[in-house]
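[1] Build me a structure from this.
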Amino acid sequence: MPEISGFHAHVYYDPGSREVAARVRKALEERFTVQLGRWHDGPIGPHPKSMYQVAFLPDQFDEIVPWLMLHREGLDILVHPETGDDLADHRHHALWLGEKLALNFECFQRAETTR
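    This next block holds a predicted model:
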């Protein structure tokens, strides 16, 4: 069984919900010790729409994920482990809060073939 070294939560937004995403981000920063990624105001990698990433440790899962469940303010969020297998982490080991978006897994398959 692969070891989980951390988790990522990808908080998705669009121009109309960017303010909401900023509010959720600020609350995460104030409440938890997390690593907040850059704002991506458009699709990037496997992500089909604007998002930012929240990185956190395995021992924080039981606090952060329930908090996100209750405070996501209608935003869609992907939570996945970090095991070293990006494709499996995003495709098979992920959980969704809100709507499950169609990810672009092709970017991982290209990375696999160029190794």
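
[2] Could you use CA atoms for every contact and neighbour count after this?
    Noted.

[3] Which secondary structure element is home to residue 55?
    If you go by DSSP states H and E, residue 55 is part of strand 51-56.

[4] other SSEs contacting that strand?
    If contacts are counted by 3 or more C-alpha pairs under 8 Å, 6 or more residues apart in numbering; DSSP states H and E, strand 51-56 sits against strand 6-12, strand 35-36.

[5] Tell me the helix or strand right after it.
    Downstream of strand 51-56 (by DSSP H and E), the next one is helix 61-71.

[6] want to put them side by side, so please do this one too:
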Amino acid sequence: MREIKRPVNSHRAYHAHVYFEQETLEFAAKLCKEAGERFNLKVGRIHQAMVGPHPKWSCQITFGAKHFDQLVLWLEQNRKGLTVLIHALSGNDLNDHTIYAYWLGDSVELDISMFSA
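    Below is the predicted model:
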């Protein structure tokens, strides 16, 4: 069993990837939109396909260290069972999606093979 690491605010910039399925699409879209509006953050498209290393449909929220504590707590309290990947934007994609990756909810296996090239 993988140890769950609590999110740590140790970088300047982050992504939060909210994972969802067809059944939770509407809720996930509302959650991401509300996060963007509440914290004045950039919210990416609602991807109904697997994009990059992400093995599920997802929506990306970009945020900085100043919003970290409030946003992570808000997502934890409002995700209603959805899995959220929080990772740093350090400039090293492999490290960001492994060493600097944190999970709200159940972790999922990422396809990090694209970062090894």
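
[7] What range does the strand holding residue 55 of the first structure cover in the second structure?
    Counting by TM-score structural alignment, strand 51-56 of the first structure falls onto residues 58-63 of the second structure.

[8] Mean deviation, that stretch versus the first structure?
    Mean deviation of stretch 58-63 of the second structure relative to the first structure after superposition (mean C-alpha distance after the TM-score superposition for the first structure): 0.4 Å.

[9] Could I get the buried residue list for that stretch?
    58, 59, 60, 61, 62, 63 (16 or more other C-alpha atoms under 10 Å).

[10] Let me know the closest of these to residue 97 of the second structure.
    Set against residue 97 of the second structure, the nearest of the buried residues of stretch 58-63 of the second structure by C-alpha to C-alpha is residue 60 (13.6 Å).

[11] Now do the same contact list for the closest residue to the closest one other than its chain neighbours.
    In space, residue 60 of the second structure comes closest to residue 17 once its chain neighbours are excluded; the distance is 4.5 Å by C-alpha to C-alpha, 6 or more residues apart in numbering. Contact analysis of residue 17 of the second structure by C-alpha atoms under 8 Å, 6 or more residues apart in numbering lists 58, 59, 60, 61, 84, 85, 86.

[12] Same list (the helices and strands packed on strand 51-56 of the first structure) but as CSV, adding distance to residue 95 of the first structure.
    Shown next, in CSV, are those (distance: least, C-alpha to C-alpha, whole Å):
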stretch, distance to residue 95 of the first structure
strand 6-12, 10
strand 35-36, 19
